[in-house]
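Novice: Below are the sequence and a predicted model; questions follow.
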Amino acid sequence: NPFLLKIQKLARRRRLQSPVIKKMNKIFESSSTSSEKK
């Protein structure tokens, strides 16, 4: 997921895990797992 990689790069650059990034990670994880089930 290029969008997810971009977010992770920004997170590493800032060296902090903001609640927004954590929330987005959860969303991507749930979406990826649901797509795998399909």
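Specialist: On my side now, so go ahead. Quick caveat, the model's predicted, so the values are computed rather than measured.
Novice: C-alpha only now, for contacts and for neighbours.
Specialist: Fine.
Novice: nearest spatial neighbour of the most centrally placed residue in the chain, skipping sequence neighbours?
Specialist: Nearest residue to the geometric centre of the chain (CA atoms, centre = their mean): residue 25, 3.1 Å. In space, and not counting its chain neighbours, residue 25 is closest to residue 4: 7.8 Å by CA to CA, 6 or more residues apart in numbering.
Novice: here comes the other one, which I'd like you to weigh against the first:
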Amino acid sequence: MLAEIKALLARSEATLLEDAIGVVALMVILVGGLHLPGLV
């Protein structure tokens, strides 16, 4: 079981990095959108 998870992570390392960057970008957009009404 653990070996399968390690193999899966090794195969999809680039995809996981792209997904993490996407999550960070969405969080920045969300926080910016929530703070935008306070600036106007």
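Specialist: Thanks, I have it. In this text the structure is predicted, and so the values were computed from the model without any measurement.
Novice: Looking for the alignment partner of the residue nearest to the centre of structure 1 in structure 2.
Specialist: Using TM-score structural alignment, the equivalent of residue 25 of structure 1 in structure 2 is residue 23.
Novice: rewinding a little: how far away is the residue nearest to the centre of structure 1 from residue 6 of structure 1?
Specialist: 12 Å (CA to CA, to the nearest Å).
Novice: Likewise for residue 14 of structure 1?
Specialist: Residue 14 of structure 1 is 13 Å from residue 6 of structure 1, by CA to CA.
Novice: Please apply the same query to residue 33 of structure 1.
Specialist: Separation of residue 33 of structure 1 from residue 6 of structure 1 (CA to CA) stands at 20 Å.
Novice: sorry, back to before: buried stuff in the helix or strand harbouring the residue nearest to the centre of structure 1?
Specialist: Assigned by DSSP states H and E, residue 25 of structure 1 belongs to helix 19-37. For helix 19-37 of structure 1, burial by neighbour count (16 or more other CA atoms under 10 Å) applies to residue 21.
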